[in-house]
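Mind folding the following:
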Amino acid sequence: MNLVLNVIWLVLAGFWMALGYVVAGIICCVLIITIPFGIASFRIANYALWPFGRTLVDRRDAGVGSVVGNIVWIIFAGWWLALGHLVTGFLLCVTIIGIPLGLANFKLIPVSLVPLGREIVPVPA
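The predicted structure follows:
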């Protein structure tokens, strides 16, 4: 079932969302000081391509740097991304077929809001 949902997600929403995160990651990597944000953006792009069957967990080795980085991320990009996922999720939930895709958008809100200090892992079967 995850495969079917991921393919539908990829065609309808995932490719475009991932493309946006990749462009943001490239811009962040060009600006040398924001390379950690670029790497985080690439991770989110990977997650946005194929979200079903994976989840987020907190990294225990994340320190104060990730907290400070997340605060900067929230101010400049995170809340815009989270708002976009929230609106898109509500719009997708209007149709019955779009409900799982809307829920996937809601699942992307935490990682788009605070990406540093988190890891994307497969959901145990």
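
CA atoms for contacts and neighbours, from now on please.
Noted.

gap between the residue sitting nearest the centre point of the chain and Val94?
With distances taken as Cα atoms, centre = their mean, the residue of the chain nearest its centroid is Ile44 (4.0 Å). As judged by Cα to Cα, to the nearest Å, Ile44 and Val94 stand 25 Å apart.

Could you also give me the structure for this second sequence? I'd like to compare it with the first:
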Amino acid sequence: MRLILNIIWLIFGGLWLALGYLVAALICFVLIITIPFGFAALRIAVYALWPFGRTIVDKPGVRPGALIGNIIWLLVAGIWLAIGHVLTAIAMAITIVGIPLALANLKLIPVSLMPLGKEIVPVDGPGVPTASGFPR
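So this is what the prediction gives:
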């Protein structure tokens, strides 16, 4: 089922969203000081291409630099990428088949706003929080 959802996602919006993240990454790489943001944008671009079967978790440990970086990212690129996700989610939610895709778009909004200090992991893999809150 994940394969089918990922293929439909890729055709009906995932490719365009990933290109948006790729453009953001390229802009960040041009401006030398924002290279860490570029790497975060590339991680999210790959996730935006194939989101089903993976999830986003917080990296362990205190990261004060990530908070400052996330605020800068939010002002520079995050808000625009989040708007893209909202618009794409609305367009996908028009049909019944598109509702899971719209929910996946909504799942991407928090990481598009604050990507630093996050990690993308497989749903069935290690590091994913269980019902108790502890990773496997």
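
Could you report the TM-score for this superposition?
The pair, once superposed, lands on a TM-score of 0.94 when counted by TM-score structural alignment, normalised by the length of the first structure; 125 aligned residues with a Cα RMSD of 1.3 Å.

hang on, the earlier thing: next, find the distance separating the residue nearest to the centre of the first structure from Pro110 of the first structure.
Ile44 of the first structure is 11 Å from Pro110 of the first structure, where distance means Cα to Cα.

what's the helix or strand the residue nearest to the centre of the first structure falls within in contact with?
Assigned by DSSP states H and E, Ile44 of the first structure belongs to helix 35-49. When contacts are defined by Cα atoms under 8 Å, 6 or more residues apart in numbering, helix 35-49 of the first structure is touched by residues 6, 9-10, 14-15, 17-22, 24-29, 54, 73, 108, 111-112, 115-116, 120.

give me the stretch of the second structure that that helix matches.
Mapping helix 35-49 of the first structure onto the second structure (TM-score structural alignment) gives residues 35-49.

Report the mean deviation for that stretch after fitting onto the first structure.
Superposing on the first structure places stretch 35-49 of the second structure at an average distance of 0.4 Å from its equivalents, by mean Cα distance after the TM-score superposition for the first structure.

any idea how far the closest residue to Cys93 of the first structure other than its chain neighbours lies from Val114 of the first structure?
When the adjacent residues along the chain are set aside, Cys93 of the first structure lies closest to Ile99, with 4.3 Å between them (Cα to Cα, 6 or more residues apart in numbering). Using Cα to Cα, Ile99 of the first structure is found at 24 Å from Val114 of the first structure.
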